[in-house]
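Student: when you get a sec, could you give me coordinates for this:
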Amino acid sequence: MARPRRRWLIALSLASTCAITASACSSTSGGAAAGSQGDGKGTIEFWSMPFWIGQDDKVQQLVDQFNASQSDIKVNLTQLEWKDGREKIKQAMAAGQGPDVWLMNNGLELDYLKAGSLASLDQVGYTSADLAKFDDLIEVNEYQNKVYGAPLYFDATVMLYRTDVLEKYGYTKPPATWEELKATATAITQKSASDGSKISGWQFKGMDDHVNAINSTWESFLCQAGGNLTSPDYKKSTQNSEAGKATMDYMRSFYQDKTSPVGTSALNGFIDGKVAMFSFYQSVIANVEAGGAKTEGKWAVAPMPKGPESGCSMVGGHSLVANALGQETKAAGTFMKWLASPERSVQYMDFHAIFPYDPAKVTPEVKAEYDKKIKGDPNWTAILEQTERNTPDLVLQDRHGWSTRWEKQKSAIVAGVNGQNSVDEALSSIDEEVGKALDAGR
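Tutor: I've put the predicted structure just below:
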């Protein structure tokens, strides 16, 4: 997929819609009109999961730093857990008691967008010049030519490999294609079995103890085969395609010939030196580094092996969004512009979050810090190469029927890959369930 280089037009008004639930409906034109922009002063409520990986207290520290930096706005943080945080926000919004600002996946949730529950960034104070500083991947947060989420950082699925294991079995560089990946992984599994090391050459994350990860894994490999989640108009689920079948056949082959073991933790096995390679969002680096002596100097990052069509992968990360019905959207925007600023975003690179701005368009001070972090860690070369391969396309498709798709894929993809169901049964079941959700959403 070639990366689009267009920029959006900043429209002047929010589309006339109803709020996300009946309790928040308004007959006014534009969701934000039901709220009040305010005078830029006051108290705002910020609800967030601990997005700073490895330091759950860091978000509170950032909020405290903002509060101490000025006297017009006070931010109250409610820190939620990843396991149920999104659902608690939805419940609060349904009760008309939602926060002013909250954390949402890049790509945003379609229900909020269609309902007019989110204030567009221009409504909370972003100018066209502000928006032009972002990387083109900000298009994942567009809806009807307006931008509704300020990215804190992006994620991109990359490959991690044990340099010590590959070198032991005669490989001086990581595999660059699907064919090389399969051959290398199979050889390591077989050779290590013979010498008693018993190392799995590869593990697909999601076929292990972290089943939810099968979504980003599957969609990355589907992308490399040239597949799509939906039709161009987002009205039809299209995974039961030639690309979908080729992807599942490829993934299934790792388990058919015992190259990979279903159930073995990709991350823990990698840290322990019992899994040679796996793929996941680059932010998993923070977990690998926490392995200490088990991993220090023994691993590296590479771009994803290229499939039949490309080397693209799934894009993730998180953004800040504002409540269109909030009474202080101007103050909310001030806080969002601070927390999602280049100055803060370059700090998020400490846990290998991908900088969401064009480095050529930030201040010299931020650019110098960015360059220092890039030069200080060779893994950034691979991460940035992978980022350049990726487009917003898959994320924009994924937004349609998202919750149904992600739940169904966790069972259908695993069952198809491990041979419990046929490839056609697995992919057809996804298209059927997601198709119902797409029909219901129209």
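Student: use CA for all of it now, contacts and neighbours both
Tutor: Noted.
Student: next, Ser44: secondary structure please.
Tutor: Quick fix: residue 44 is Ile, not Ser. Three states are possible here, and by DSSP: H, G, I helix; E, B strand; the rest coil the one that applies to Ile44 is strand.
Student: please give the structure of this sequence too, so both can be compared:
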Amino acid sequence: MRRGIAASALVAALAVSLAACGSSGSSSSTAGNGPVTITYWDTSNATNEAPTYMDLAKKFEAANPNIKVNFVNVPFDSAQNKLQTAMGSKGAPDVFRSEVGWTAAFAKAGYLTPLDGTPALADSAAFQPSLLKQASYQGKTYGVPLVTDTLGLLYNKALFAKAGITAAPTTWDELKADAATLKDKTGVDGFEMRAGDGYYAMPLLFGEGTDMVNTAAKKITINSPQAAAAVETYKSLFTAPGTVKADLTSDGYAHMMDAFTTGKVAAIINGPWEITNIYQGSAFTDKTNLGIAAVPAGSAGKPGAPTGGHNIAVYAGSDAAHQAASEKFAAFMTSATSQTEIAQKNSTLPTRSDAYTPALTADPGIAGFQAILPVAQPRPELPEYSSLFASIGTNLGKILQNQESTQAGLDSTAADYTKLLPGFGK
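Tutor: The predicted structure is shown next:
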């Protein structure tokens, strides 16, 4: 899951123990026959999501009086580096919320314990197989899928209707045509795209039948003709009539979301993690005004979007007692009941079918994203995959500012990938 907004000052308030005597890191101890205290690093948004996870941790404690939870909220943007540092030295949490792209990398480094055959994966058959695959590395499962997400086309139904548009666009050319119509008929910008962020450009790559790399062939494909065509289409989404020019400022994401939630732009590409914020906007006091469709398709003829989300992972450096308690905690947090509660309060997508209750799917945001999950593409089993986004994001920014050509920018990215993936060819 990608986020463009920083965690608020509430992080400081949430970085406290649920237990009266919990300590930071996996060094928390058991006194005699007293309770085991496990440290859990939560990487969700402190304002909109963390309170739900904190409530669940309290419920877990109530159901398991011999286990206490030291709940620490860590800002998502800095969590990967903090986890890497902590697990490589000391102070690592016993259990934590891991972005799907981190799991394989941490497993490769030996930081995670396999969960196959443990209480954490007792309900493995209930989870979507593709999501369990994303939590795996070299045949072993190192995380329990907690929430999933993907990117979709989010649009303002009222503005589309005012412009006489009766259905969401299914191709990028249709999207550009609709953007022009929306601007002409309503005076509102038709479409805005997150600029200079490789994750948001993935639907363009998938739409041309390619990816940043071909893992099976061990080949770098980011500078292929298909990728160049994808980026040319991406560039056009910022310059076509009715589209918003590229906002590469540090507040670009916030500007896009403010424009959409207040009805100043009719459509964007984003994920389910923003649903609760969207519902708070003046343009969506009526939740049914939010339209959700699959991302448009490219020349390959099929839409495709990245699969994101988070797993619960257990630190391999904890002792047996803390690992056992952490496995129980992972099972509780990913149970059908817990996932339904998380989805109801945070508008995120469960990873198991039995969590999609009728009450949950009555939410148009949840139902809308559930419907487009089939076009989401799981990430390959490549520990370095999440690290690939940095270079492509930087070079997309340069391409959008005409500081380098499309091909030069992609060639520069490919050169960076060669350093990250020495076994891959071009």
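Student: surely Ile292 of the second structure forms part of a strand?
Tutor: Yes. With three-state DSSP as the criterion, Ile292 of the second structure is located in a strand.
Student: quick one: it and Gly365 touch, right?
Tutor: Yes. Counting by CA atoms under 8 Å, Ile292 of the second structure does reach Gly365; the two are 7.3 Å apart.
Student: quick one: the longest strand along the first structure aligns where in the second structure?
Tutor: Counting by DSSP state E, the longest strand found in the first structure is strand 150-162. Matched against the second structure by TM-score structural alignment, strand 150-162 of the first structure falls on residues 144-156.
Student: residue range for stretch 85-93 of the second structure in the first structure?
Tutor: Stretch 85-93 of the second structure lines up with residues 91-99 of the first structure when matched by TM-score structural alignment.
Student: check the separation of the first and last residues in the matching stretch.
Tutor: Between the start and the finish of stretch 91-99 of the first structure there is a gap of 11 Å, counting by CA to CA, to the nearest Å.
Student: count of residues packed around Ala183 of the first structure?
Tutor: Residues near Ala183 of the first structure, counting by other CA atoms under 10 Å, number 14.
Student: may I have the secondary structure class of it?
Tutor: Remark: Ala183 of the first structure carries the secondary structure label helix [criterion: three-state DSSP].
Student: which residue in the second structure aligns with it?
Tutor: Matched across to the second structure, Ala183 of the first structure falls on Ala177, judged by TM-score structural alignment.
Student: tell me how far that match lies from Asp184 of the second structure.
Tutor: Counting by CA to CA - Ala177 of the second structure and Asp184 of the second structure are separated by 11 Å.
Student: next, count neighbours for Ala62 of the second structure.
Tutor: Taking other CA under 10 Å as the criterion, the count of residues near Ala62 of the second structure is 12.
Student: what about it, which helix or strand?
Tutor: helix 50-63 (DSSP states H and E).
Student: and for Thr394 of the second structure?
Tutor: Remark: Thr394 of the second structure resides in helix 388-400, with elements defined by DSSP H and E.
Student: the first structure: which residue goes with Trp41 of the second structure?
Tutor: Using TM-score structural alignment, the partner of Trp41 of the second structure in the first structure is Trp47.
Student: distance from the chain centre to the helix holding Thr394 of the second structure, please.
Tutor: Averaged C-alpha coordinates place helix 388-400 of the second structure at 19 Å from its chain's average position (CA atoms, centre = their mean, to the nearest Å).
Student: so what touches it?
Tutor: 195-199, 212, 235, 246, 248, 404-406, 409-410, 412-413, 416-417 (CA atoms under 8 Å, 6 or more residues apart in numbering).
Student: can you rerun that using 7 Å?
Tutor: Outside helix 388-400 of the second structure, the residues within contact range by CA atoms under 7 Å, 6 or more residues apart in numbering are 196-199, 235, 248, 404-406, 409, 413, 416-417.
Student: now do the buried residues in stretch 45-56 of the second structure.
Tutor: Within stretch 45-56 of the second structure, the residues that qualify as buried are 45-46, 48-54, 56, counting by 16 or more other CA atoms under 10 Å.
Student: ok, so of these, who is nearest Val100 of the second structure?
Tutor: For those, the residue nearest Val100 of the second structure by CA to CA is Asn45; the value is 16.1 Å.
Student: and that closest one, helix, strand or coil?
Tutor: Taking three-state DSSP, the label given to Asn45 of the second structure is coil.
Student: can you map out the helices along the stretch 201-350 of the first structure?
Tutor: Read by DSSP state H, counting those that start in this stretch, the stretch 201-350 of the first structure holds these helices, from start to end of the chain: 214-224, 242-256, 266-271, 285-289, 329-339, 342-348.
Student: of all those, which one comes closest to Lys88 of the first structure?
Tutor: Comparing those by CA to CA, helix 329-339 comes nearest, at 20.0 Å.
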